[in-house]
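Participant: Following is a predicted model, sequence given first.
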Amino acid sequence: MSPQDDDTLSALGKARERLYDPDIERSSLDSPLSPRSNSTIPRRWRERPRLTPLGAPHHLRFASRFFFIALGFFVIAVGISALLFYTGSNTVSVDDIELTIQGPTTVAGGDTVPLSISIANKNPTTAEEVVLDIDFPPGTRSALDLSQPYTRYSDALGSLAPGGQVERTVSAVLFGSEGAKPTIEIAVSFSTSRSSSVFVKRLTYPIVISTAPLSISLDAVTETISGKPFTIRATVRSNATQAIDSVILKAQYPAGYLLADSSITPVGMNFSIGTLAPGASRVVTLTGTLTGQDNDERVFHFTVGTAKAVNDPALAVAYMTQETQIRVAAPFLVTSFIVNGSSVATPAVAPGAPVTVRVSWSNALAVPLANAVIEVGISGAALDPASVEVQKGFYRSADRTVIFSRDTDQALATLAPGATGFGTFSFATLASAPRNSALTLTVSVAGERVGQSGVPERITASANKTIRLVSAVTFTTSSSYASGPFANSGPVPPVAEEETSYTVTWGIVNTGNDLADAAVTALLPSYVTFPGVTLPADGSISFDGASRKVTWRIGDMAGGASRQGSFRVIVTPSTSQRGMTPLLTTVPSFSAYDRYAEVQVTTTGEAVSTETPGDPGYTANKATVQ
């Protein structure tokens, strides 16, 4: 481009420069009319100058001041906070409360645990309203009184100045199962005058129970025949150094178990043992039966501990649990008894009566049983040992045992699967047997079977049968005219169509067991009336006119007791009875429930008539109707 073009194009640019040039005096620009310049007008744009807005330097100076002031305030605040944090001149921390515990870490159950507790205040301010709380595990007892639970200790310590220290000694008796790891929870709470907050320092103190205060051991069979009685012996022992009160043995029975007898009467399934001295032990025996299928496994659980209260046998704290497993086996040689033709579970016989026993057996195995032996032991004070007789067997009088074996019955040499057999024996009971007497038949069976290894295996089993003796009741009857408790009237000998009164007397003597609901009944003939005169006159002797039945309700009769009852009857003979001796009652019958034998006892007496052999001066012709 030529210089001329440059001048022409830059004329506008030069005007622009002049407009924004700060060095040009304002007066020359403000002139409304300027003289026309003869200079050549530029013909190009000049370089645009860099513009600076008016007032910018003042704005930057204000922002800079504000930033530096804020930064300084932040630095000062951080410095003050750091100073307070590291010097701690006005702070309270639970970490500055030193809580120290000294005591055993392993104890025997039932031993006293002494704890020495030290609390020191390392804070720069006073700790106020300081409280020490100790929570003991369940089952803890007071060291001063073992009968009292001791679950919490609380002590208000007051104020603790900076650098102050306080110590406390606390004792408790801990119980637990062997190997248990209970914990003691300790807390120190406090406040300060400068804060409304409550600060809490916590600590957990672990303890291991080396031995349980109460232990239990079990002695039981590992296998039983279904329905066969067996006994479990549970021995409870105290391992504590102090006496333990309200000791409880809790049993948990499996399905199919029936408790028949125990050395301690249970309340539910809890057996109350009471107080055990240090080192003392108590044996609890349980006898029962277990029913189930062959090879069933049943587990018994026994737990020993202490009761909630003296009058509450429920288990509160458990110290040890033991279990025993018993397998149910099907009887390999099934036996059964029939006594005097009856197969009831507990038969009853009268004193002095003969007893016939039939014992049957059957091989329940799937393999043959060789050399089977069935022995029946007879025990009881009511047995007359000289009266035992056996068919196809042998009576061993030395131990009162009846034996059936291949020596007396060749069929017992080998019993095929399902094979059956029986033996019979008899004996008599003593008429003078004592009260509440019983005979026990104990059957033991044995045999040899071939096991899976092919080696003969000897197997045995046993079962019991009890025969109870019922009460022996003596029933006497009599009639009287001139003697007895009542004054009678009318002609003797009796005269047809005329009234004559007589006295009927019944006597009962119970020489056996205790009886309940004893009663005597008889019917009166149509020619006999009941005037209602009785002895005893307590209403126990009554008459029902519709059925013509006289009833004497005796009630309970203890063993060895006797009762007598009398009542008056009036006889009006018919002319058809002349030359006869009329009956005053039919044959009377006595009935009662034997509490021991758990059977009904019945007997009868003789019917009485106008014959009164007990009257003074009585002769046979005085009984015949005239």
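Facilitator: Nice, thanks for sending it over.
Participant: going forward, measure contacts between C-alpha atoms and count neighbours the same way
Facilitator: Noted.
Participant: Was I right to think K308 contacts A318?
Facilitator: No - the pair K308 / A318 is not scored as a contact, 10.9 Å apart, by Cα atoms under 8 Å.
Participant: what about stretch 206-221, start to end distance?
Facilitator: With Cα to Cα, to the nearest Å as the measure, stretch 206-221 spans 40 Å from end to end.
Participant: try this one side by side with the last:
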Amino acid sequence: MSENEHENKIEDIKSRLYDPVDTVTHRVHEGVLHTINHKVEPEWRNEEINNALSMRKPKTSIFKKFFIASIIFFFIAVGVALYMFYTGGVSVSSENIDITVIGNAFTKGGEELPLQIEVTNRNKANLELSNLLISYPSGASDDPADVVRLPRINIGTIKPGETVTKNIKVTLFGDERSDRNVNVSFDYHPEGSNAIFTKTKDYPVNISSAPLSLDIEAPDTTTSDQPVTFTIKATLNTTLPSADTVLQLTYPNNFIYEGAIPEPVFGNS
């Protein structure tokens, strides 16, 4: 038997072996049935929901993050404010410092005016290294540089709820019925701080009468090249300082000075 014939017979046997119909007995080969277990979920599973949940969440936008941060900051600020309100805190505010000036609201020009200054600390903390500075116009002019500054008044520490009182005297000058301001400046250090803070207050005083009044008698008209006489009367309404009082005259253009009684001490004025 050749090799090819042998292989053909083997293939023929395989074909009959796996053929479901037996070509000899003409019987159909049936397989044995076996139980197959299938895993069944106890509850209905929604595939769409599961797929949606498994999807990646989108990133939060920067505007949403900023909005959330703003809300958090707002509630923190409200909490801090409520805490400071109910506990009193330890901060110092100039609004809780009262400066009160007690004295006459009017005075005669050139007379000494006594004033009482009260400083009250309504803060919850001490005011340390505090001082009072008093200044007022030195004369009748409104020049802010022409002022009198009293010596610095050292107060020291003012405790919470404490009131410190200081007495001063000022001398004011000005036209009758004019107002002159006495400036009160309070410097202090909040407890536990090296910073210097200042609170100021102006106390207006009305000049009831001028310290010096002048009356001038002179003709309303004159003729060219004719002499003109001016009579000037100065009246003191108060006691002026020890310094000499000076009266100065200024003549119109083209007027020629001829003489005065008493004679001027400087030039012809």
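Facilitator: Everything's here; your move. The model shown is predicted, which means the values in this text are computed figures rather than measured ones.
Participant: Superposed, what's their TM-score?
Facilitator: Taking TM-score structural alignment, normalised by the length of the second structure as the basis, the two superposed chains have a TM-score of 0.68; 212 aligned residues with a Cα RMSD of 3.3 Å.
Participant: thinking again about what came up before, between K308 and A318 of the first structure, point out the one with more neighbours.
Facilitator: Neighbours around K308 of the first structure and A318, counted as other Cα atoms under 10 Å, are more numerous at A318. The numbers are 20 against 17.
Participant: Would you double-check that that one falls in a strand?
Facilitator: Yes - the assignment for A318 of the first structure, made by DSSP: H, G, I helix; E, B strand; the rest coil, places it in a strand.
Participant: And for S191 of the first structure, the neighbour number?
Facilitator: Neighbour tally, S191 of the first structure, other Cα under 10 Å: 19.
Participant: which residues does it contact?
Facilitator: 127-130, 197-199 (Cα atoms under 8 Å, 6 or more residues apart in numbering).
Participant: and if we set it to 6 Å?
Facilitator: S191 of the first structure is in contact with 127-128, 198-199, counting by Cα atoms under 6 Å, 6 or more residues apart in numbering.
Participant: A strand includes I168 of the second structure, no?
Facilitator: Yes - counting by three-state DSSP, I168 of the second structure is found in a strand.
Participant: the strands in the stretch 51-200 of the first structure, which residues?
Facilitator: Using DSSP state E, counting those that start in this stretch, the strands of the stretch 51-200 of the first structure run over residues 97-102, 106-107, 112-121, 127-135, 141-142, 152-160, 165-173, 183-192, 195-206.
Participant: mean distance, the fourth one to its aligned residues in the second structure?
Facilitator: It stands for strand 127-135 of the first structure. For strand 127-135 of the first structure, the mean distance to aligned residues of the second structure following superposition is 0.7 Å (mean Cα distance after the TM-score superposition for the first structure).
Participant: Aligned to G174 of the second structure, what sits in the first structure?
Facilitator: Mapped onto the first structure by TM-score structural alignment, G174 of the second structure lines up with G176.
Participant: and the gap between the residue minimising distance to the centre of the first structure and L249 of the first structure?
Facilitator: Taking Cα atoms, centre = their mean as the criterion, M269 is the residue nearest the geometric centre of the first structure, at 3.5 Å. Counting by Cα to Cα, the gap between M269 of the first structure and L249 of the first structure amounts to 8 Å.
Participant: Same question for V601 of the first structure.
Facilitator: 41 Å.
Participant: Pick out whichever of those two has more residues nearby.
Facilitator: Applying other Cα under 10 Å to V601 of the first structure and L249 shows that L249 carries more neighbours, namely 28 against 19.
Participant: Let me know whether my guess that that one is in a strand holds.
Facilitator: Yes - according to three-state DSSP, L249 of the first structure belongs to a strand.
Participant: quick revisit: what's near enough to touch the match of G174 of the second structure?
Facilitator: 109, 212, 319 are the contacts of G176 of the first structure under Cα under 6 Å, 6+ apart.
Participant: quick one: contacts for the nearest residue to the last one once chain neighbours are set aside?
Facilitator: The spatially closest residue to Y319 of the first structure, leaving aside those adjacent along the chain, is S177, at 4.2 Å (Cα to Cα, 6 or more residues apart in numbering). For S177 of the first structure, the set of contacting residues under the criterion of Cα under 6 Å, 6+ apart consists of 212, 319-320.
Participant: same check, this time on F300 of the first structure
Facilitator: 252-253, 323-324.
Participant: Nearest to L333 of the first structure among these?
Facilitator: Checking those against L333 of the first structure with Cα to Cα, the nearest one is T324 at 26.1 Å.
Participant: how near is that closest one to D261 of the first structure?
Facilitator: 19 Å.
Participant: more crowded one of those two?
Facilitator: Higher neighbour count among T324 of the first structure and D261: T324, with 16 against 13, using other Cα under 10 Å.
Participant: Tell me if the more buried one really is in a strand.
Facilitator: Yes - under three-state DSSP, T324 of the first structure falls within a strand.
Participant: I99 of the second structure: how many residues sit nearby?
Facilitator: 20.
Participant: How about it, nearest residue that isn't a chain neighbour?
Facilitator: V119 (4.8 Å).
Participant: likewise L218 of the first structure?
Facilitator: Nearest residue to L218 of the first structure, sequence neighbours excluded (Cα to Cα, 6+ apart): A234, at 4.7 Å.
Participant: need the contact list for the nearest residue to D135 of the first structure once chain neighbours are set aside.
Facilitator: Nearest residue to D135 of the first structure, sequence neighbours excluded (Cα to Cα, 6+ apart): R152, at 4.6 Å. Residues in contact with R152 of the first structure (Cα under 6 Å, 6+ apart) are 134-136.
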